[in-house]
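Participant: take this sequence and fold it.
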Amino acid sequence: MLFYDLVNKKEKLAVIGLGYVGMPIAVAFGKKVDVIGFDLNEKKIDLYKSGIDPTNEVGNEAIKQSAVDFTSDETKLREAKFHIVAVPTPINLDKTPDLTPVEGASVIIGRNLTKGSIVVYESTVYPGVTEDICIPILEKESGLKCGVDFKVGYSPERINPGDKVHTLDKIIKIVSGIDNESLEEIAGVYELVIEAGVHKASSIKVAEAAKVVENSQRDINIAFMNELAMVFDRMNIDTKDVIEAMNTKWNALKFNPGLVGGHCIGVDPYYFLYEAEKLGYHSQIILSGRKINDGMGEFVANAIIKELIIANKVVKQSKVVIFGMTFKENCPDIRNSKVSDIILSLKEYGIEPVVVDPHADADEAFNQYGIQLADLTEIKDADCLVFAVAHNEFNNFKVDDISKLFKESPTEEKVIVDVKSILNKQDIKKLGYRYWSL
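Facilitator: From the prediction side, this is the model:
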């Protein structure tokens, strides 16, 4: 069995795609078996070889101690028999799935595939992609026959970037295979590193569907809270106070309003919608939730403009400072960050906001969004402070720290927009600031 050959280090395991998902997987398996970590990004490979973790998922020390063979040479994949594909699956501008990365990975693996191999996809896809799109590519490029010369499985990634509690090993892993034999092999291999155990799905399509549905469920629940926040804003009711009261009931779901971005929740529902519409079903709930969440950046921007006007500020001349660019707190990932929607909306009013984020990579922010990140020490003479991401550095702000960032003007003309409700509202209002929270 391939499992025993891996454990006895007669065969190797390869991880294709070394981002926020693939790199922790490679490092975890590297403690148990011989691992080849492959990525086309040579700069990223050089960082890993130098012991630097740009994702902050496992830390520099874990990278330095890892025995993973990091490489951008695809021919090294010929040394492996068990392949894990962890490349991103984004969406196009028209919200349709962009399968280019997973198709490209399939081409690379296919032309380096050997008999007796198993290929497991972790990238989020709609039901049917693994069997209808990926397997044909593998067969074409390798000249081998799936089910005879090699096997395929699907095991959706469930890593939560930046989460140091629900780590890879503590999250139950869904596994599936093209047949019972491959299912058992794949389950056994993942059980080497997943302490929480595995769940054997009845088919690859079930495993694919489970991934897009679990994130769609979260998306819908957050959309409901976002809609409530917009209504409560008109009612002049504090949403946070309502949530705190509601959460005293034992079965409250404890969701909060906010910006829904990132590579999963803000993307996966569109994969599900795409396949459903191909089959003639037009979603009502999921699509409505997506529309609400996609509009939250503009809603926050409009709130900023409203508060500036009430504070007697000339909108176009106002200096707005946004704290946070990443899609979530204490994480360097800026993919699909909805903070960019706030920025774009403010620019429509002639405002060029200053953006501060100690976790985001300055080059990535500029390349992806055209945003030049500023250092916190450079911030002064602000008219409005927008706390968009709840990084620890921002959570620790004291009232005195905040007051130094504003320009000299009457306190009631100083605006604070607290998207994540990280500040003490009573303390801020007591000092006379204009304060708004989602």
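Participant: from now on I want contacts and neighbour counts done on CA atoms only, so please keep to that.
Facilitator: Fine.
Participant: what is the burial count for residue 177?
Facilitator: 27 (other C-alpha atoms under 10 Å).
Participant: if I look at it, how far off is residue 298?
Facilitator: Distance check for residue 177 against residue 298: by C-alpha to C-alpha, to the nearest Å, it reads 43 Å.
Participant: centre of the chain versus the longest helix anywhere in the chain, how much separation?
Facilitator: In the chain, assigned by DSSP state H, the helix with the most residues is helix 204-235. Centroid displacement of helix 204-235 relative to its chain, using C-alpha atoms, centre = their mean, to the nearest Å, is 15 Å.
Participant: what's the angle from the next helix or strand after it to helix 204-235?
Facilitator: Downstream of helix 204-235, the first helix or strand assigned by DSSP states H and E is helix 239-246. In terms of direction (axes from the mean of the first three to the mean of the last three C-alpha atoms, to 10 degrees), helix 239-246 departs from helix 204-235 by 110 degrees.
Participant: one more, please, to line up against the first structure:
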Amino acid sequence: MTLYDQIINKETKLSVIGLGYVGMPIAVAFAKVADVIGFDNNESKIELYHQGIDPTKEVGDEAIKATTLEFTSDATRLKEALFHIVSVPTPINQDKTPNLNPVESATRTIGKNLSKGSIVVYESTVYPGVTEDVCIPILEAESGLKHGIDFAVGYSPERINPGDKVHTLENIIKIVSATTDEALEEISKVYELVIKAGVHRAPSIKVAEAAKVVENSQRDINIAFMNELALVFDRMGIDSKDVIDAMNTKWNALGFTPGLVGGHCIGVDPYYFVYEAENLGYHSQIIKSGREINDGMGEFIADKIIKGLIKTGKKVIEAKVVVLGLTFKENTPDTRNSKVGDILKRLAEYDIKPEIVDPWASETDALKEYGVTLSKYEDIQDADCVVLAVGHEAFKALSVEDIEALYNQKLANEERILVDIKSILDHEHFTSKGYTYWRL
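Facilitator: The predicted model follows:
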């Protein structure tokens, strides 16, 4: 009997290690067709799941309450499973080099609880070679088992787009790979249980690892190009949104726009590619330059805010700045590597402490990661400058009257600074009324 048969007949279990924005959706999906153990070493997170609360807001509280998924922080429970999916974050260090500590730690945990006949599949984003050169030796050392004889390994990069309710886990083709043809077929069949869009069998693990890094690096480069144009157009006195609207009338325009590029994928993955390329003696030019441009956008936007305050006669240190949005993208509570943080850091150099509103962000995460206390939208008033930083649906729904009510009503319109990073507000309304309006 194959491992696939054992899983669908519920004669063994499947485990997911790491129950975050990526791990939780796939664990819940598999729990509909198999017995699944969801492991995370964050006990407070496990407790929330036990209470039926989804802190990621990816599947929702009701799905958490209804799932048969077994939540645990007890690593020994992994011995009950023969198919393991590793979905832990792979961040970068301060010097922009890969931080493999989470994936290495997860691998040690699995290795200590690995049984003969198991398959371990990594979903965490890494540079080509990590799965085979770093992870497999750890599994062997911790388990005392031999890869290729006692257990198999695969790689299937995650492709979940946090906050996206259209391109969901089930609707995105899954890349799968393995060290042997037999393991590849097993892994493919298991994933096909939940991936309606089907799977793509990559010829090797390194190809699959590279594909993940490249797909995010490609987006990063395209956005960097638009950001560079925005930097130049700003000096030319041209509205970049007007240029993009005109350009997009051509059928083959790519549709990219300038903006803040952070998060745990696009803002990180290119550095994994650059790191390994440099280890091999090649110094990246396009990818590294693109990342440097995108990393500098927060400071550029903050400087525009400062200049706006000065030009409208404000005493910068006394100005009241309101920032709408803190998460790294719209409609998700994920604040990791949010480039809004770069804006706040730059403003802090001028002793500006903005009031920050974000209906999605966790107050705990905001304080822990950025040292800020979130304010409630209804409490905001008397602003000198409003910065729309994240395109949450709640912010898109604001009327022009809602925005106007945030300002100090004693200010003349030309003294009211409005920075629309996402270019979603009514540009004509605010400029016609004389607001000091700027968009990226």
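Participant: hang on, the earlier thing: to what extent does the longest helix of the first structure diverge from the second structure after superposition?
Facilitator: Helix 204-235 of the first structure, aligned to the second structure and superposed, deviates on average by 0.4 Å (mean C-alpha distance after the TM-score superposition for the first structure).
Participant: which strands or helices does that helix pack on?
Facilitator: strand 150-154, strand 173-177, helix 239-246, helix 268-278, helix 285-294 (3 or more C-alpha pairs under 8 Å, 6 or more residues apart in numbering; DSSP states H and E).
Participant: hmm, who's touching the longest one?
Facilitator: When you say that, I think you mean helix 268-278 of the first structure. 91, 95-97, 124-127, 209, 212-213, 215-216, 219, 282-283, 286-287, 290 (C-alpha atoms under 8 Å, 6 or more residues apart in numbering).
Participant: could you measure from the residue of the second structure most remote from its centre over to residue 165 of the second structure?
Facilitator: No residue in the second structure sits farther from the centre than residue 410, which is 40.4 Å out by C-alpha atoms, centre = their mean. The gap separating residue 410 of the second structure from residue 165 of the second structure is 42 Å, by C-alpha to C-alpha.
Participant: can you tell me which of the helices and strands packed on helix 204-235 of the first structure is nearest to residue 259 of the first structure?
Facilitator: Closest to residue 259 of the first structure of these is helix 285-294 (C-alpha to C-alpha; 6.9 Å).
Participant: what does the closest one contact?
Facilitator: With C-alpha under 8 Å, 6+ apart, helix 285-294 of the first structure has contacts from 216, 219-220, 222-224, 226-227, 259-260, 266, 269, 273, 338.
Participant: give the buried residues for it.
Facilitator: 286-287, 289-290, 292-294 (16 or more other C-alpha atoms under 10 Å).
Participant: can you name the two of the residues you listed that sit furthest apart?
Facilitator: Farthest apart among these by C-alpha to C-alpha are 286 and 294. That separation is 12.2 Å.
Participant: mind listing what residue 366 of the first structure touches?
Facilitator: Residues 372-373 are the ones in contact with residue 366 of the first structure under the rule C-alpha under 8 Å, 6+ apart.
Participant: measure it to residue 160 of the first structure for me?
Facilitator: 25 Å.
Participant: what's the answer for residue 77 of the first structure, then?
Facilitator: Where residue 160 of the first structure is concerned, residue 77 of the first structure sits at a distance of 27 Å (C-alpha to C-alpha).
Participant: higher neighbour count, those two?
Facilitator: When neighbours are counted by other C-alpha under 10 Å, residue 77 of the first structure and residue 160 differ, and residue 77 comes out ahead with 27 against 16.
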